[in-house]
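# Sequence isn't available, so here's the structure alone:
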């Protein structure tokens, strides 16, 4: 029930509208209870009075009741729509806000589709509960309690027949509800798995087509969907037993009321109008109980979905900061590694061992080494995407674990080999780190990055949509947009991760010229596989099997005739 309390905690912001909705529900339900009494009076009047004036009056009263009920139904529906949609929007915002603040290790062990499923299918299940189930529970609760009270007033003897089946419904609801909750959780997990595979396949559609893997991809998705379908059928089977069971008990009770009530009408202890009124109230109570069983099954499904949502919301955002994190007003850009060992969470293999080196402010340092040496891992420790279990990393002589993560990363920018662009416009991608940058600042950054000319050549210029992951731009164009994005951020520390290793000669020349402008006056750590990329570096650090094996300038390392000299002979293509 703690999940339910947390879920309805999102309602606090909409208390005013919720009160209006409750008023609409209460009045509408109360007027619904007036209808059977008027019908009973109408029957008795029709049987005992030949004057149609009374019938006319009762019919007009009935019409008035329906009209007022319609007005309060409008209030109920509109208010609940505002509350329900608002709560779901808040829930989606809260989930996404937590997702983007989660640390990098969280994403290493999870599929993208599984995470986005929390925002789509799970929230959709919760939406149905918040938007409609709350109102239905209140409406049916008033109808059931009011109906039972009026049943007792009309005929205590007949009321016993109605009350007898209540324990049967409650016990049955509890039993079936537990089953439905467990099965619904399984179903949502399978749907998340299928969504994750679909997301990966669509994102990598060119790989699928290059290897003619359409059939195998469709087959895998088909298997995942069949698995979720089988669980859905199992859930439908339990529902198919549950609902008819409740319906049978309800109508069986109605038959009992007709049998006992008919006898009372025949012996004169109950009027025909009272029997009709009692039957209508019995239908209202039975309908309310039947609705509660359906609401209970919906609630169990929502609890299954909300469990996964709240698991996500309960994840600790980012890595732990100190109680009073240091915010450096002006980062100069010195970097120091002191005895750093590192292994990825959940893996036993040590990726980095006893890393010790220092980078002075404004110095350009190139990391060189064979594939798998730990270069990319090392640079991910600088912005504190991970914390090393041994050793420490200092920026401007302050341990990164003592610094504010936001201020630390705001002083850095990266240009990776595989540039990641959003599917919006070029301008939107450029402003990702500087939302308030002016058009003039965008143009200046792009001119420095050798990107302005090709952007201006597009019909829509900076409003050109780049497509998902920037697919409408060439590799060199994406690189230059990324460089312009980094220039716009004006970082003190720059990370270049193999930034030119996948470009042709012409594109590399343009990118290299842009990088040289970007690196001016900034502390730069560059991962390189090409000799041309590292020649401009002030110092090279050579890694092998997670350890620093050489350090010095290009000429010094060539003269040393070590690993770097061998890699240089092969043009650093390893």
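That came in fine, so what should we check first? The structure presented is a predicted model; accordingly, all values stated were derived computationally and were not measured.

# all contacts plus neighbour counts: C-alpha atoms, from now on.
OK.

# So the residue nearest to residue 352 when sequence neighbours are not counted versus residue 385, what's the distance?
Counting by C-alpha to C-alpha, 6 or more residues apart in numbering, residue 352 lies nearest to residue 546, which is 4.1 Å off, once chain neighbours are set aside. To residue 385, residue 546 is 18 Å away according to C-alpha to C-alpha, to the nearest Å.

# try this one next to it:
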């Protein structure tokens, strides 16, 4: 790898990692990611060694041309060695390209492996993980820390190897020509290292502050420019105030960037000046020695040529500890995520639930179920950076000794005040969480013994806030059934009472519906969610406030669509509007995590209790 020059990276080290102690086994674990690329790494290091040797050999050729060819007037000699120098320069260029290609292949390969592994692992995490974790911090682990981690196998490794070889080869060559001038050159090394050590941390601090301020500005932009944020800002906010806030943040970024540029320029000027002075010293002393006959002119020129090949690598090596620690700390932050254990796990001997439900029906049984949300320690989150405020969590139980049975093909409604545990109960059924006590069964099949994929296939959910991706209508529906044909999609949309609207759009099912489906009304999104459910065709359906906050017309269409969706299926319906659950085969009344009443609408309306109170509150 070509040497010389003092780039920004040589003096922008993040010294904040100094003093950091790596966890035991981190290095060994990091090396496992090198295993798939061991031969590429070996070739990479071999090319670096060849390039370092060429870099050390070139000044010797210049010395030979001057001392032998020019001094003796031997033109063929001059031409031959000049051609050799040119050939080595071309070879160095090809070697450098080879290094860059191998470095990119190894580095991007490590990034691919880590990001794929991280994404797959995060997908396995339970809902408790996502309900606490800051999305931005999690994305930073996947992107920023993974990129920092891959530097171990590319930048850091190549820098250590190439710089060590370069310094070794150069010092051997310089001492062999003139130990006096070599010692003078080494005495000037602190003049390069000290400025880098003083200015480097300041520059790194400015860069970190700049990144933080840019992140704040980006956060403001993201919050104001997504559909919900833009609507809120236009309804309640003052655009002038938002613009002023953004301007203040960007002004700080601007001022820091100016300081950063001046600090970097000061560093470059300082090192450039010291470098020029060192060349002047070598030419001055070397020239005197050459006049006295102690050295040849070629040696003086060669020694001057070696200076950049000496100082730049030494300056870089002086910060090698910070380089290594920075990359290794990034690996540890990645490992923190990979080491998290999902609180909902699939048992080693788990069996598919799908075939059992087809043969035996989809009855549901909750048997003395107790549940509270997992604490931080139970979720095993390693860093509070990902989940601020989680250390103040409550361990209050949400469900207490809940028992009931839903017969196959029947509809059971859950009603009760907010916070009673209705949605939590539905999340237990879909294994977003597992209960601390008791058992949930589908038929006689314990839910915890089922594979997670089969649970997802067996149970379909339509929630109050039907989430849609920024994609086409067809692709949003195919999320439930990837191989769905256009005719199947059309049939599902008809059964959801929304085909007439979709078919009237210029692009039909290929219409992009925007961020979270905001190009559609709430009722239209709900009907799309029902169409997605129908396309999935699950045996068990959960409706979690699916008709809440809708106008009468939208609710009418959705109720018609739900009749189709629920026909012949075991269903659990959570509703605040009691008008939507009158036809339920069974109504469970929850309050503070306990079932207070059970029965049909006609039975419960006659009883003195919470259900009758809620009913009269809504209708009278």
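Right, received. Where do you want to start? Values in this document were obtained by computation on a predicted structure and should not be read as measured data.

# Looking at residue 546 and residue 385 of structure 1, which has the bigger crowd around it?
Set side by side, residue 546 of structure 1 and residue 385 show more neighbours around residue 546, with 22 against 17, by other C-alpha atoms under 10 Å.

# That one corresponds to which position in structure 2?
The alignment partner of residue 546 of structure 1 in structure 2, by TM-score structural alignment, is residue 593.

# who touches the corresponding residue of structure 1 for residue 408 of structure 2 in this structure?
Following TM-score structural alignment, the counterpart assigned to residue 408 of structure 2 within structure 1 is residue 361. Counting by C-alpha atoms under 8 Å, 6 or more residues apart in numbering, residue 361 of structure 1 touches 332, 333, 334, 335, 522, 523.

# and the nearest residue to the last one once chain neighbours are set aside, how many neighbours?
Nearest non-adjacent residue to residue 523 of structure 1, counting by C-alpha to C-alpha, 6+ apart: residue 362, 4.0 Å away. Other residues lying near residue 362 of structure 1 total 19 when counted by other C-alpha under 10 Å.

# if I pick residue 362 of structure 1, what's in contact with it?
So residue 362 of structure 1 contacts 333, 334, 520, 521, 522, 523, 524 (C-alpha under 8 Å, 6+ apart).

# please redo it, this time with the cut-off set to 10 Å
332-334, 492-494, 519-524, 538 (C-alpha atoms under 10 Å, 6 or more residues apart in numbering).

# Name the nearest residue to the spatially most central residue of structure 2, ignoring sequence neighbours.
Residue closest to the average C-alpha location in structure 2 (C-alpha atoms, centre = their mean): residue 142, at 2.3 Å. Once flanking residues are discounted, residue 142 of structure 2 sits nearest to residue 115: 5.9 Å by C-alpha to C-alpha, 6+ apart.

# Burial check on the one you found, number of neighbours?
Neighbour count of residue 115 of structure 2, defined by other C-alpha under 10 Å: 19.

# what does residue 384 of structure 1 align to in structure 2?
If you follow residue 384 of structure 1 across to structure 2 using TM-score structural alignment, you land on residue 431.

# Distance of that match relative to residue 235 of structure 2?
38 Å.

# Please say which of these two ends up with more neighbours.
Under the neighbour definition other C-alpha under 10 Å, residue 431 of structure 2 and residue 235 were set side by side, and residue 431 has more, 20 against 9.

# Let me know whether the more buried one touches residue 448 as I believe.
Yes: counting by C-alpha atoms under 10 Å, residue 431 of structure 2 touches residue 448, with 8.1 Å between them.

# intersection of neighbour lists for these two?
Joint contacts of residue 431 of structure 2 and residue 448 (C-alpha under 10 Å, 6+ apart) are 344, 345, 440, 455.

# Could you pull out the helices in the stretch 1-150 of structure 2 for me?
26-32, 38-64, 71-72, 75-124, 127-132, 135-140, 146-150 (DSSP state H, counting those that start in this stretch).

# Other residues contacting the third one?
Translated: helix 71-72 of structure 2. For helix 71-72 of structure 2, the external contacting residues (C-alpha under 10 Å, 6+ apart) are 64, 65, 66, 78, 297, 298.

# And for the equivalent of the last one over in structure 1, nearest residue in space, chain neighbours not counted?
Looking back up the chat, that one is residue 298 of structure 2. Under the alignment by TM-score structural alignment, residue 298 of structure 2 pairs with residue 273 in structure 1. Excluding its sequence neighbours, the residue lying closest to residue 273 of structure 1 (C-alpha to C-alpha, 6+ apart) is residue 40, at 4.0 Å.
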